[in-house]
Each structure stands twice: as structure tokens, then as C-alpha cells.
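Engineer: need a 3D model of the following:
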Amino acid sequence: IHEVIKGADLVFVTYGLGGGVGTGGGPIVAEAARDAGALTVGVVTKPFSFEGAQRMRIAEEGLIWLKDKVDTLITIPNDKLLSVVDRNTSLLDAFKVADDILRQGVQGISDIIVTPGIVNVDFADLKAIMQEAGSALMGIGRAQGDDRAAEAARQAINSPLLEASIEGAKGVIFNVSGGLDLTMLEINEAAKIITESIDPQAKVIFGAVTDDKLKKGEIKITVIAAGFGENARKDEATAKLPLEEKISARMKKPVFTTTQVSGSGEDTSQDEWDIPAFIRKKMK
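Structural biologist: So this is what the prediction gives:
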């Protein structure tokens, strides 16, 4: 693990909670990444309710373990996906949607710093929001038509994927994806709607990229909101630093490399190996 993540500035640890491979191994990977000095972001899904109480209990315990190992943790309950998929969606397709949500969470963050676009973001700014941020929320909105930017922004901040409101967030990252016809006015409209929903003193960074995979005339907005009071001690400590230390910290901009560690393909068998080792030991 240490060899794989060596030299990475940003590591994503992403998987579906509740099984043995991801739930048991994810926190180990995350801890190794943070020990190596990488900004470590967890993007995980919780099981569908129909997967059973035991799997959900394992997921909840695994979530507590992971939270202490990452800088930022985005958790998406699979049950929330039921409100965004068609009623006739098959079970197999539902799990594919869950995996795709994980991808969108990772891509929404990585695109604004590694994908050449209209507006790109400095890694130091991203780190300022996501380092030791604790729990975070992610929302996604898509729209077409004359009012597409405003509509996509409203969808993102009111997304069914959000477990709570983004109100009170101390840091927000939003990424606007569109075609070559994406305008600055549209980005401004989206930004206004998003910033009106958060703390007035919140730090906001945004990116804008072109995406030829979108439908013609479509715009997609991904919003990541973090810092819901959990990083208050970090903020207070930073505020007390001498001015020269703050300036020095801002001047340190590492060469950016990324490593993605993915474990979304959970073992779905129901035998003992579906239970993470740290829980099996408790049961013996």
C-alpha cells in the first residue's frame, strides 16, 4: 500500500460499506495515505435497507472507523438513490447507479484540478477546504434550457443524495460542466444560488470544465460542502498562527499527483468473510 501511494498528494478511498473487503481494508489504506502526507478523501456508500440489518451494522461500525482515518468523508446512503432512479430499474442497474455515484463524487473533485478547462483550481485551495474537514455532503444537478445553470444549481443543493442541508458549511467546492457554449453569466448565476445557501464567511472555490459526454445543451453542477463545525479547533489554531507562518504555508505548493484507490466491488457473499476482521474478532 505504501509503495502504491508514495508521492501522491491526493488519495481517494472509495468503496461500498457493509462488506468485508472495503469496510475492513479501506481504513487501512486511508491511514497509510494520511501517514504519507496525502490529502485523503473517503467517498463511500451505505447499503440499501433490503441488504439486511447485519450488513448495515457492519457499515455503521466501519464508517466510524473510517472517519478518523480520512481528511474528508462523503457518505451516500444507497437508499437515497431510490428517489433518483426509475421505478422499473433492475437490481443490477441499481447497484451500477450506486457505483456511478461514487465515480461522480471522485470526478467532481478531481476534475477541477486535473482536467484542463475554462477555470481550474489550485491544489492548495482545495486542500485548504478539505484538509481535516470531517464529514462532507455531495449534491449533483443537471439541466437544459434557458435557465439551465440556475436549475442545475438548485438541484445540486437540494439533491436527494444529501443527508442534510448544506447550510452552515464553512467550505464549498462546486464544479460546473458544460459544452463550449457555457458562459460566465451562467457560472455567476449558479454561484449566487449556491453561496446564498451557505455560511456568508464560507470559503468557496469553483471550477468550470467542458464535457463532451453531456447531452447537447446540458449543464451539470457538482457541489461538495464541508466543515460543519467539526474543524472549529483547526480553524482557531490556524487563526492564532503568526502572519509569517500563514504566508509560508500558502507559499508551499507541491507538485500535484493523484492516486485513486478503489474498492467499490464489494464481496457480496453472506459467509463469514463478508464480515470485516475487526468485527469478527469482537464476535469470537
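Engineer: can we go C-alpha only for contacts and neighbour counts from here?
Structural biologist: Noted.
Engineer: where's Gln54, which helix or strand?
Structural biologist: Using DSSP states H and E, Gln54 maps to helix 53-67.
Engineer: packing partners for that helix?
Structural biologist: Applying 3 or more C-alpha pairs under 8 Å, 6 or more residues apart in numbering; DSSP states H and E, one finds that helix 53-67 contacts helix 21-35, strand 39-46.
Engineer: of all these, which lies closest to Lys69?
Structural biologist: Ranking the helices and strands packed on helix 53-67 by proximity to Lys69 (C-alpha to C-alpha) places helix 21-35 first, at 5.0 Å.
Engineer: what angle do strand 39-46 and the closest one make with each other?
Structural biologist: 170 degrees (axes from the mean of the first three to the mean of the last three C-alpha atoms, to 10 degrees).
Engineer: and the contacts of helix 21-35?
Structural biologist: Helix 21-35 is contacted by residues 1-2, 5, 11, 13-17, 39-40, 42, 58-59, 62-63, 65-66, 69-70, 263-264, 266-267, 274, 276-278 when judged by C-alpha atoms under 8 Å, 6 or more residues apart in numbering.
Engineer: which of those are buried?
Structural biologist: Those of these that meet the buried threshold are 5, 11, 13-17, 39-40, 42, 58-59, 62-63, 65-66, 69-70, 263-264, 266-267, 274, 276-277, by 16 or more other C-alpha atoms under 10 Å.
Engineer: A helix includes Lys234, no?
Structural biologist: Yes - under DSSP: H, G, I helix; E, B strand; the rest coil, Lys234 sits within a helix.
Engineer: show me what the longest strand anywhere in the chain is packed up against.
Structural biologist: If you go by DSSP state E, the chain has its longest strand at strand 134-143. Applying 3+ C-alpha pairs under 8 Å, 6+ apart, we find strand 134-143 packed against strand 72-77, helix 148-157, strand 219-226.
Engineer: here's the other one to compare against:
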Amino acid sequence: MDKKSFEFILPASDPPIIKVIGIGGGGCNAVKHMFDKGIKGVDFVICNTDLQVLETNPIPIKIKLGASGLGAGSKPEVGKKAAEESIEEIRNLLKNNTKMLFITAGMGGGTGTGAAPVIANIAKELDILTVAIVTTPFMFEGNIRYQQAMTGIEELRNNVDALLVIHNEKLFELYPDLKISNAFSKVDDILLTAAKGIAEIITVPGIVNVDFEDVKTVIKDSGIALMGTGYAEGENRAIESLESAIHSPLLSEIAITGAQNVLLYISYGSDELTIKEFKEMTSYLQNETGGANVIWGNSHNPELNGVQVTIIATGFNPTQSTTIKSQKYENTYCDDSKVAEQKIGYGRNYRDDEELEKLENIPAYIRKGKKININAPSPGNIAININKDKTISENNYLYKHVD
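Structural biologist: Below is the predicted model:
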């Protein structure tokens, strides 16, 4: 496999060609988290209809959507109209040296759901490579919010090159004792690692480098994407890290089988990958995908003790990418003082919490990522966990993160 020997390095004097834009409450929180943690070689932007949220966020580049500055009231049509009122400001920002755009938002509320497709369409008109990384609501947030999210995701899907959907409900399965305030932090971690994993493939130089055009080949007009990162040490580190990346639980619900394009990026510490290990990894990928076109790169990371793998797989059959793997919602309804008991099955056993926590501490990219679907069965009339004894402000805490 031929590979150019030169490195793709962004000169220090050049502005970043990648922008990460957070839309709405959830998107703004996620971008602040990315800004605090750091992603090399990107500019951060936040957009919101709520002026107060913008003013309290440290991100320097901000766009107030619409004229009122009072939020969207969980109404996507209000968020959409506000974004349309700010189209010229958004366009002027994006046409300034932007080659790639990440859009992140919490779907189901007003601003993120309504404005994200508008902003994505502007990027599409400017021929900017665009990846959307969005979340769906927790089931306790109710059917209306869920259906709004599904509608918004479908609109967004038509205007982006690649779409990654994170199902918040999986957090309850993986971390059943997680406090609700910490659940949103977990979501921010996942959004960070997804954006960081893709962006730093381009911006961090490697020994065999993956450049912007390589990423564009895999992502351009690809639709639903599978992305994941895995890490392993020891004798079987190569295959185990790749398996972890392919089967990790948090980012998606598509099997890698049938992918037409795969970007494979390998990082290692002092113990460099051998030719035998590399051959094992590429052969495994070919077998799992059924013969995908594999673009690869590798780099040395002195912070690692083992092998870390990031993969992006695209080019799935449309019927495959819109059907979730045996996802079932079983709801036991109860009286007004209790929440519905919800049991969810996703078709495979996930790794335990200890392994997930270990991977969260791996530097530079992401914990792991798996498979997705935007047309999952509706959860039905899910009971909303609003405690009548709590104040309105306490209950609204859940919603300020996603509007």
C-alpha cells in the first residue's frame, strides 16, 4: 500500500482550518468542555438563542441566534427561525478559512434541534466538510422531546457529510448509579472524545500521516458513520485494541460489516508496532468489513504504554445504517409519583465499568465508540421524571442542557 512520506503539518502562523461549533445549551456546554480539555488545531464557536448562556461561557467566538436573546422555549421552530435570522453572520464566520466543521448539539430541545440543520446547510453550500455529533434525549424526558430529536436528526442528516449519534439512554445501562448532574458530564466527555479523535488525526503529525484529503475521502457524503477508539497492552495488543474500537459501546449502533471506507489511525508508545501486528489488524478489518478501502496512518505517542486505535468507518448500505440492532423498549408504567421502569436491549454485552473508566484516562483521543441509529422505535408514552415536590428551577435543570 503506497503512502506519501511527507507530513501534513499546520504551520503555527496559519489559522486553523477546522472549526467546532456548539449549538444550544447542550452544544455550548460540550464545546466549553472541549475548550477546557483542549483539541489541537481547531477554533471553537458557540451559538445560542439564550444571551445569558452565551455571556457566561468563556468561548471567545460567539453568535447570538435571533433578536430576542431569551431562548427558544424547547420549540425547534423558534430555534430554526432564530438561526435563519443570523444566516449572514454564520456564513461570514464559516467562509473564513474553514475546511472542516464539527457541529455538536443536544437534540430534542429548541435551539439545537432547530438551528443545527440550518447551520449545517450553510456549511454545505460553502462546500465545507461537515461532521455532526449529536445526542438524543434520555427516555425520562418524554416522547415529545424524543420525537422532536428524531425529526431534527433526520433534517440534519440531509445536510452533513457524516453523522454520529450518541444515545444518552445508554448511560443508564452503563452507569446505573450515576447522578443526573454527572450524566451530562459523561455526555460532554463522549462528545469531546469523538471530535478530538477525528480532528487530531489531521492536526497532529505522525510517522505515516493521514491528511485532510484522506479524511475527506472517508467522510465526504458518507451519511451515518461508525467511529471508535480502543486501547490495549500486552501480547495481543494490536487485535484487542482494534476489537475494542469496533465494538465499544457509546458512539453508535451500526455493525462495521459492509463499510466501504475505513480510516485506521494507530498510535503507540516506546514499543513500536511490528509489521506482523499491522498485517493482523488490516486483515481483521478486511474480514470484518467484507473488503473495505482502508486508509491508514500511525504515530508515536510517548504517553502510551500500549497501542491505541482510532477508526472511522463509512459507506454503509442505507437500510443497514437506519436500522438499530434489536433495540427494544419495555416500559412498566406506574402511578404519578414514580418513574416508569425502562429496560433496554441492544444486542450485545458491553464491557464493564472498570474497563470503560480505564479507557477514559487514555490520553489524546477517545475511550471507544460503537454503532448507531436514528430511526429507533419510539419509546412510547414514557413517564417524565418530574417530581411534583421539587421547585420548577430544580426540574428545569434537566432541560437547560439541551435547549
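Engineer: for the two chains, what TM-score is obtained?
Structural biologist: With the length set by TM-score structural alignment, normalised by the length of the first structure, the two chains reach a TM-score of 0.74; 235 aligned residues with a C-alpha RMSD of 2.6 Å.
Engineer: okay, strands next: where are they in the second structure?
Structural biologist: For the second structure, the strands defined by DSSP E occupy 18-23, 42-48, 61-64, 100-106, 129-136, 162-167, 223-224, 226-232, 261-268, 293-300, 307-314, 328-332, 341-345.
Engineer: could you give the angle of the first one to strand 42-48?
Structural biologist: Strand 18-23 of the second structure and strand 42-48 are oriented at 20 degrees to each other (the same axes, to 10 degrees).
Engineer: in the first structure, what residues pair with strand 18-23 of the second structure?
Structural biologist: Taking TM-score structural alignment as the measure, the first structure aligns no residues with strand 18-23 of the second structure.
Engineer: equivalent analysis for the shortest one, please.
Structural biologist: With TM-score structural alignment applied, strand 223-224 of the second structure matches the range 134-135 in the first structure.
Engineer: average gap between that stretch and the second structure?
Structural biologist: Compared with the second structure after fitting, stretch 134-135 of the first structure has a mean deviation of 1.0 Å; criterion: mean C-alpha distance after the TM-score superposition for the first structure.
Engineer: now that stretch, how far from the chain's geometric center?
Structural biologist: Between the centre of stretch 134-135 of the first structure and the centre of its host chain there is 10 Å, according to C-alpha atoms, centre = their mean, to the nearest Å.
Engineer: any idea what Ser270 of the second structure aligns with in the first structure?
Structural biologist: Using TM-score structural alignment, Ser270 of the second structure lines up with Leu180 in the first structure.
Engineer: contacts only, for its match.
Structural biologist: Neighbour list for Leu180 of the first structure: Thr210 [criterion: C-alpha under 8 Å, 6+ apart].
Engineer: returning to what we had before: most tightly packed of the helices and strands packed on strand 134-143 of the first structure?
Structural biologist: When those are scored by mean count of other C-alpha atoms under 10 Å, the highest mean neighbour count falls to strand 219-226 (a mean of 26).
Engineer: in the second structure, which residues correspond to that one?
Structural biologist: Mapping strand 219-226 of the first structure onto the second structure (TM-score structural alignment) gives residues 307-314.
Engineer: mind checking how far the residue nearest the centre of the second structure is from Ile190 of the second structure?
Structural biologist: Centrality entry for the second structure: nearest residue to the mean C-alpha point is Ile133, 3.5 Å, by C-alpha atoms, centre = their mean. From Ile133 of the second structure across to Ile190 of the second structure, the span is 10 Å (C-alpha to C-alpha, to the nearest Å).
Engineer: do the same with Leu164 of the second structure
Structural biologist: Distance from Leu164 of the second structure to Ile190 of the second structure, counting by C-alpha to C-alpha: 11 Å.
Engineer: ok, back up a step: ok, now how distant is the aligned partner of the residue nearest to the centre of the second structure in the first structure from Leu63 of the first structure?
Structural biologist: Alignment note (TM-score structural alignment): Ile133 of the second structure maps to Val43 of the first structure. Computed with C-alpha to C-alpha, the distance linking Val43 of the first structure and Leu63 of the first structure is 11 Å.
Engineer: closest one to Gly197 of the second structure among the strands of the second structure?
Structural biologist: Nearest of those to Gly197 of the second structure, taken as C-alpha to C-alpha: strand 307-314 at 6.8 Å.
Engineer: measure Phe174 of the first structure to Ala98 of the first structure for me?
Structural biologist: Using C-alpha to C-alpha, Phe174 of the first structure is found at 21 Å from Ala98 of the first structure.
Engineer: ugh, wrong one, I meant Ala124 of the first structure
Structural biologist: With C-alpha to C-alpha as the criterion, Ala124 of the first structure and Ala98 of the first structure are 30 Å apart.
Engineer: same question, Ser269 of the first structure
Structural biologist: From Ser269 of the first structure to Ala98 of the first structure the distance is 18 Å (C-alpha to C-alpha).
Engineer: of all the residues in stretch 203-223 of the second structure, which ones are buried?
Structural biologist: 203-206, 208-212, 214-216, 218-223.
Engineer: ugh, wrong one, stretch 165-173 of the first structure
Structural biologist: By neighbour count with 16+ other C-alpha under 10 Å, stretch 165-173 of the first structure contains the buried residues 166-173.
Engineer: what comes into contact with stretch 62-78 of the first structure?
Structural biologist: Residues from elsewhere that reach stretch 62-78 of the first structure, judged by C-alpha under 8 Å, 6+ apart: 17-18, 23-24, 26-27, 30-31, 34, 39-48, 98, 130-138, 161-163, 226.
Engineer: check contacts around the aligned partner of Ala169 of the first structure in the second structure.
Structural biologist: Aligned counterpart of Ala169 of the first structure in the second structure: Ala259 (TM-score structural alignment). By C-alpha under 8 Å, 6+ apart, the residues touching Ala259 of the second structure are 289-290, 292, 313-317.
Engineer: one more: Ile112 of the first structure?
Structural biologist: Ile112 of the first structure is in contact with 119-121, 175, 206-209, counting by C-alpha under 8 Å, 6+ apart.
Engineer: repeat for Asp267 of the first structure
Structural biologist: By C-alpha under 8 Å, 6+ apart, the contact set of Asp267 of the first structure is 19-21, 274.
Engineer: Ile190 of the second structure and Thr135 of the second structure: what is the separation?
Structural biologist: With the distance defined as C-alpha to C-alpha, Ile190 of the second structure ends up 10 Å from Thr135 of the second structure.
Engineer: the two - which one has more neighbours?
Structural biologist: Each of Ile190 of the second structure and Thr135 has its neighbours counted (other C-alpha atoms under 10 Å); Thr135 has more, 27 against 23.
Engineer: pretty sure the more buried one contacts Gly109?
Structural biologist: No - with contact defined as C-alpha atoms under 8 Å, Thr135 of the second structure does not reach Gly109; the gap is 10.9 Å.
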